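Engineer: Structure of the sequence below:
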Amino acid sequence: MCLRIVFLSLLALLLSPVHAATLDARWQALEGLQADFVQVQRDVDGVLLAESAGRFVLQRPGRFRWDYTEPYAQTIVADGVNLWTYDPDLAQVTRRPAEQALQGTPAALLADRQALTTTFEIAPLPSEGGQDGWRLTPKTDDGEFSRIDLWMQAQTPVRMVFADALGGITEIRFEQVTLNPALTGKAFRFDVPAGVDVVDIQ
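Structural biologist: The predicted structure follows:
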């Protein structure tokens, strides 16, 4: 096992610049995305904490919509200016400046067109089932995650695994993916439902 780890570490060191350029080329070609998603969270011991599912729509730069449908409804919308989070069960919406709220988050990674090499050290992971993988390690420690594993099939993101500073893991799998769909601004406009309180957070 030790020899395997040493070998993979050496391979990553040797191939990292090439793979980083390959990943950046694919990543920056991504203009939009529409997919179903499954999100699984586990603690440091691998114990399941939560599992959720829903629909995701993205248009770069800076606009996305997460519609959680399981186990309960929640909508998160970034319209390019504000980040809206709507909890129907609470009849409440929170509104925050998007740039501030998204800094260092997985959503920011997806929504940003910036080259990944700007903020991450990138190393290849072994391919799995025709999917190419990379490990992204932040160059600074001011984000929410200590590493991000990203898997793509050709130009399409299919899986992301985020490890936080406490060892917890969040995995997001994308299914029924449409790459660069035709979207309008209406997809990212959030209209506050009647009778729902809006809480502004700065």
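Engineer: rest of the way, CA atoms for contacts and neighbours
Structural biologist: Noted.
Engineer: how near is Arg60 to Asp45?
Structural biologist: 35 Å (C-alpha to C-alpha, to the nearest Å).
Engineer: Here is a second sequence; please produce its structure as well for comparison:
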Amino acid sequence: MKRIAIVIMLSLFAGVMMGGLAPASAVTEAEKTIDTIIAGVESRYNVTGFTAEFDQESILKAMAVTDTASGRLMVRQPGKMRWEYLVPEPQTIITDGRDLWVFRPEENQVMVGKAPAFFGEGKGAGFLSNIKTVRNSFRISLETADDPEFYRLRMVPDKASADLIEVKLDVARESFDVVRIITVNVYGDETRIELKNVDFTATPSESLFRFEAPAGADVLQMNP
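Structural biologist: From the prediction side, this is the model:
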């Protein structure tokens, strides 16, 4: 430790002898823009909760299959989410930040698991329920969006997994609303979620983020 300290001091002394310390690396314009976007998103989503409608498209590259779905999303900070799929068939995914329930009413089936395994580290758009994790959990770069009204952020998780190797966010330039989320797994499969009619004035009730299995339901345990 002492040797390291001496080396640092010698370096500083050399800088002074050469007319002062060398300036720190300048922050690039892209880094400034990214910081502005993230700060705008953090401010926009600094609410107790919100609701939205969503359209989802899941693309399995190897099989050349595309599935679509739509429904409603409810979020309450921190960590609570409720995805109500209405099309093509009803299904509800609920988490209180710790536990996870997937209810399929037509089959009267409930699958139970732990939230971090399915919504942790950016999976399942889980960062929407705690937006500050974006800054702390991803390496972020700026890309050109398909629509000039949006910013596009490419986010690579610090802890990549087979389920998630990158996320792309399209953010509205004027409002800083997150309008599109694209997640990619190690196989190149993509899930695209578009958020619509986001309402930041409607805070969902706490009771919406817990679930009790209906009488006679088939309850299955999910493994991570």
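Engineer: Let me see the TM-score of these two.
Structural biologist: TM-score for the superposed chains, counting by TM-score structural alignment, normalised by the length of the first structure: 0.82, backed by 190 aligned residues with a C-alpha RMSD of 2.3 Å.
Engineer: Neighbour count: Arg60 and Asp45 of the first structure, which is higher?
Structural biologist: More crowded of Arg60 of the first structure and Asp45, by other C-alpha atoms under 10 Å: Arg60, with 17 against 9.
Engineer: Buried residues of the helix or strand hosting Ser43 of the second structure, list them for me.
Structural biologist: Following DSSP states H and E, one finds Ser43 of the second structure within helix 29-44. Using 16 or more other C-alpha atoms under 10 Å as the test for burial, helix 29-44 of the second structure gives 34, 37-38, 40-42.
Engineer: could you point out which element follows it?
Structural biologist: In the C-terminal direction from helix 29-44 of the second structure (assignment by DSSP H and E), the next one is strand 49-60.
Engineer: Outside of that next one itself, list whatever touches it.
Structural biologist: For strand 49-60 of the second structure, the surrounding residues in contact (C-alpha atoms under 8 Å, 6 or more residues apart in numbering) are 65-77, 188-204.
Engineer: hmm, 7 Å instead?
Structural biologist: By C-alpha atoms under 7 Å, 6 or more residues apart in numbering, the surrounding residues in contact with strand 49-60 of the second structure are 65-77, 189-204.
Engineer: report the angle between the axes of whichever helix or strand comes after it and strand 49-60?
Structural biologist: The helix or strand immediately downstream of strand 49-60 of the second structure is strand 65-76, counting by DSSP H and E. Here strand 65-76 of the second structure runs at an angle of 160 degrees relative to strand 49-60 (axes from the mean of the first three to the mean of the last three C-alpha atoms, to 10 degrees).
Engineer: mean deviation of strand 65-76 of the second structure from the first structure?
Structural biologist: In the superposition with the first structure, the average deviation recorded for strand 65-76 of the second structure is 1.1 Å (mean C-alpha distance after the TM-score superposition for the first structure).
Engineer: contacts for that strand?
Structural biologist: In contact with strand 65-76 of the second structure (C-alpha under 7 Å, 6+ apart) are residues 48-60, 81-88, 129, 204.
Engineer: so where is the helix or strand that comes right after that strand in the first structure?
Structural biologist: Moving toward the C-terminus from strand 65-76 of the second structure, the next helix or strand (DSSP H and E) is strand 80-87. Counting by TM-score structural alignment, strand 80-87 of the second structure lines up with residues 63-70 of the first structure.
Engineer: List the buried residues of that stretch.
Structural biologist: 63-68.
Engineer: Could I get the full set of helices for the second structure?
Structural biologist: 2-17, 29-44, 115-119, 133-137 (DSSP state H).
Engineer: Output these in TSV, with distance to Asp170 of the second structure appended to each entry.
Structural biologist: Output for those, formatted as TSV (distance: least, C-alpha to C-alpha, whole Å):
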stretch	distance to Asp170 of the second structure
helix 2-17	43
helix 29-44	11
helix 115-119	20
helix 133-137	14
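Engineer: Relative to Val167 of the second structure, which of those helices is closest?
Structural biologist: Among those, helix 133-137 comes nearest to Val167 of the second structure, with 10.4 Å by C-alpha to C-alpha.
Engineer: what does the closest one rub up against?
Structural biologist: Under C-alpha under 7 Å, 6+ apart, the answer for helix 133-137 of the second structure is 127, 157-158.
Engineer: Quick check: which of the helices of the second structure is nearest to Glu212 of the second structure?
Structural biologist: Proximity to Glu212 of the second structure (C-alpha to C-alpha) singles out helix 115-119 among these, at 16.0 Å.
Engineer: residues of the closest one that come out buried?
Structural biologist: Under 16+ other C-alpha under 10 Å, the buried positions of helix 115-119 of the second structure are 115-116, 118-119.
Engineer: nearest to Leu142 of the second structure, of the residues you listed?
Structural biologist: Looking across the buried residues of helix 115-119 of the second structure and measuring by C-alpha to C-alpha, the closest to Leu142 of the second structure is Phe119, at 24.0 Å.
Engineer: Please pull up the equivalent of the closest one in the first structure.
Structural biologist: Per TM-score structural alignment, Phe119 of the second structure is aligned with Leu102.
Engineer: shouldn't that match be in contact with Ala108?
Structural biologist: Yes. Leu102 of the first structure is within contact range of Ala108, at 5.4 Å (criterion: C-alpha atoms under 7 Å).
Engineer: so what corresponds to Gln131 of the first structure in the second structure?
Structural biologist: In the second structure, Gln131 of the first structure lands on Phe150 (TM-score structural alignment).
Engineer: next one: Gln176 of the first structure
Structural biologist: Checking TM-score structural alignment: Gln176 of the first structure goes with Asn197.
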